[in-house]
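Visitor: Attaching a predicted model along with its sequence, questions to come.
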Amino acid sequence: MSGDAKHGEAGDAGIWERLWKTGALHSCAGAFRENYDGALAAFWTARFGALEDGAVVLDVGTGNGAIPLLAKDAARARGVAFRIHGADIADIDPVGSCPDGARRYEGIEFHPRAPLEKLPFADASVDLVCSQYAFEYARRDAALAEVVRVMGPRGQAGFVLHARASLVCSTALEQLEHCRFLLRESGLFAQARGLAQRLVAAGPDGPARLVADQDTERLRVALNASAGEVQRRMAATQTRDMLAKAMHIVSTVLAEAPRNPPEVTLPWFDRAVSGLADEERRLQALDAAALDEAGMVALREAFQAHGCRDCDIGVLHHERGPLMGWTLVVANGPA
């Protein structure tokens, strides 16, 4: 979600905490408006379908609990009940952060500040460990040992992991290029903040009063040129989210600056720009965490070395064809 940032490193938890506090259910909002569906949901439904009534499910790197909600729905559809947990290194609070959280997450217990390398569960206490786009961010050997430790004698683990050749990763690389341009090359945000400061200081009649101000006019011309370059980039790519978000931030701060005091307008702008910087760091972490085929084979062999059987590697494709990620299903103990 630090070029090699990991969920297991507490220093980077903040970039995830700030995302989850927005109420986002997951980090793939551009692809899924609600919870995961299609091949991703089908993969998890298959895992939940093998569980007995009363089984303990633990989702690691849970964020705001997208996978626990899928587990809850799957149990309800079968007329059974699972004991569902979600753990994350971030200081998560899905019940408080998400709309209608108390009802939505009823029956799910969350564990904030719980890294993959140190899970707050007893040995052999979990029937199914889940992880979607999370395990690969952790320190592999320590996280793997913890997953194996908490799995029950007949426990299983299911993983969806970032694949180096996936649509997710190629999109992330494009978004990283847009972030680099916006945050370090374009001058867009510095120009917008400078113009907003002038508008705030001038008050409600500021736009009219500043028409003849030469410094303001120079800022406006520079900002228009930067915004024009952003728009040209938007026209040349299908990955427009970062660019469109930047334009929204700039247009909003300039529209609100004459109406609001500086203690409202400028801190809002700074938080919005910091949010883009957080997104950049999460994208860098994703790029560093993605696995190629050799990495997946090494991961499978590491689980096998810990006594796991039936370590099956697979792939997930979006309904329209693009690769979404790797899957790995493992089972603990003897056959």
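Guide: Looks like it arrived, so ask away.

Visitor: switch to C-alpha atoms for all contacts and neighbour counts from now on
Guide: OK.

Visitor: Which secondary structure state is assigned to the residue of the chain most remote from its centre?
Guide: Taking C-alpha atoms, centre = their mean, the residue of the chain most remote from its mean C-alpha position is residue 212, at 45.7 Å. Classification of residue 212 by DSSP: H, G, I helix; E, B strand; the rest coil places it in coil.

Visitor: structure B:
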Amino acid sequence: MEKSFEPWAHYWQTMNSHACVRVNDGEYREELESVWKPYFSKLAPNSKVLDVCVGNGAVSRMAVQVSIDSELSHEVTAVDGASINKEYVERDEWLGKVNFVDETNIEQLPFSDQPFYLIVSQYGIEYTNTSVTLPEIARVLKQSGELVIVAHDKEGLSVIAAQNAHDYLISVLDKSRFFSVLKAYLEHLCLERKNIPFKPSDALLQLDKELIKAKKIVEQGYQSVDSKDIAHNVISVVGHMLSNHQDFELDDMLAKVSDIENALEMHRKRLNLCIESALDQESLANLFDIVRSIHLKTIKNEVLLDSDNQIIARLLHFKKISD
């Protein structure tokens, strides 16, 4: 698996279906459903649909639901460069009817020319090398077929949330020294707790002060909706470990701390990909240059807004025309 897919593979393996920041995952479901469902319902019966950069299938799931509810018998295929959580998919009534093809190179789709009537992507295409992936998508799109993309917009709420959470993780992982101080504290604590009666050394007391100081930086996450879940999880797990340290061996505690640190670093990388890949005016202009070169006609280019007129994402709709 390519390194760039590792953060997303970790995310999908932990049974998430939407991107980009977990706190926003379900917040705009109705707005996004209102975008996608009309595209699926207007298709002719027995149409083939391809979901590119599918994740764990939020859009594919909608396609299957519409197909079954409207008795359209669509055939839904979904591809992604990352690995997905197959147990999560198989347990879902709708996703079990999707043909998932994960760990697939989006730049070389494993399909013949022009089998798909509709190709969709939600929060995915913008992460790829569009100069390669868009021509490849056009290759497998039928004549007069449609490509619909919902992409992260640089000014969108999910990207702003990602930036806030990313900045917080930088402070936790780097600036606070929280994990390095915690590991040193645990090493001293486990060595000294053998002493009876237990009396903390000056070194342990100094580390305790440093840990309290670092913990305050972690707790700053409670002040933001974009990072409060992260802060809560870290403080809860570490607090339980410290309160019950007599029940754990040092190696087990150090391994747990490293697991938490690695998970947060993977999350930070995923957020950074979201931020870097979001469409701005320059990347959007480049995308339209590619689109024109591969004979896709632009039908829609608009921002999706929430009830407060704040940007959720960007909607792009193209139709394949004759060469």
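Guide: That came through fine. Worth saying up front: this structure is predicted, and the values here are computed from it rather than measured.

Visitor: follow-up on the earlier one: tell me the counterpart of the residue farthest from the centre of the first structure in the second structure.
Guide: Residue 212 of the first structure maps onto residue 200 in the second structure when the alignment is built from TM-score structural alignment.

Visitor: Could you measure from its match over to residue 168 of the second structure?
Guide: Residue 200 of the second structure is 32 Å from residue 168 of the second structure, where distance means C-alpha to C-alpha, to the nearest Å.

Visitor: on that earlier part again, quickly note the distance from the match of residue 212 of the first structure to residue 206 of the second structure.
Guide: For residue 200 of the second structure relative to residue 206 of the second structure (C-alpha to C-alpha), the value is 10 Å.

Visitor: same question, residue 319 of the second structure
Guide: In terms of C-alpha to C-alpha, residue 319 of the second structure sits 65 Å off from residue 206 of the second structure.

Visitor: out of the two, which sits in the busier spot?
Guide: Per other C-alpha atoms under 10 Å, whichever of residue 319 of the second structure and residue 206 has more neighbours is residue 319, with 21 against 12.

Visitor: now the residue in the first structure that the more buried one lines up against, nearest residue through space, not along the chain?
Guide: Correspondence of residue 319 of the second structure to the first structure, assessed by TM-score structural alignment: residue 331. Spatial nearest neighbour of residue 331 of the first structure, excluding adjacent residues (C-alpha to C-alpha, 6 or more residues apart in numbering): residue 156 at 4.3 Å.

Visitor: And the one you found, what's its match in the second structure?
Guide: That one, residue 156 of the first structure, aligns with residue 146 by TM-score structural alignment.

Visitor: Now do the same contact list for that match.
Guide: 117, 118, 119, 317, 318, 319, 320 (C-alpha atoms under 8 Å, 6 or more residues apart in numbering).

Visitor: If we use 10 Å, what do you get?
Guide: Going by C-alpha atoms under 10 Å, 6 or more residues apart in numbering, residue 146 of the second structure touches 39, 49, 116-120, 138, 296-299, 317-321.

Visitor: Kindly provide the distance from residue 19 of the first structure to residue 207 of the first structure.
Guide: Computed as C-alpha to C-alpha, the residue 19 of the first structure to residue 207 of the first structure distance reads 35 Å.

Visitor: Looking at those two, which is more packed in?
Guide: More crowded of residue 19 of the first structure and residue 207, by other C-alpha under 10 Å: residue 19, with 22 against 16.

Visitor: The stretch 151-300 of the second structure: helices as residue ranges?
Guide: 157-170, 178-192, 202-219, 228-243, 250-277, 281-293 (DSSP state H, counting those that start in this stretch).

Visitor: So which other helices or strands are in contact with the second one?
Guide: Helix 178-192 of the second structure sits against helix 202-219, helix 228-243, helix 250-277, with contacts defined as 3 or more C-alpha pairs under 10 Å, 6 or more residues apart in numbering; DSSP states H and E.

Visitor: same check, this time on the last one
Guide: For helix 281-293 of the second structure, the contact count by 3+ C-alpha pairs under 10 Å, 6+ apart identifies helix 130-139, strand 296-305, strand 311-320 as packing neighbours.

Visitor: Understood, closing this out.
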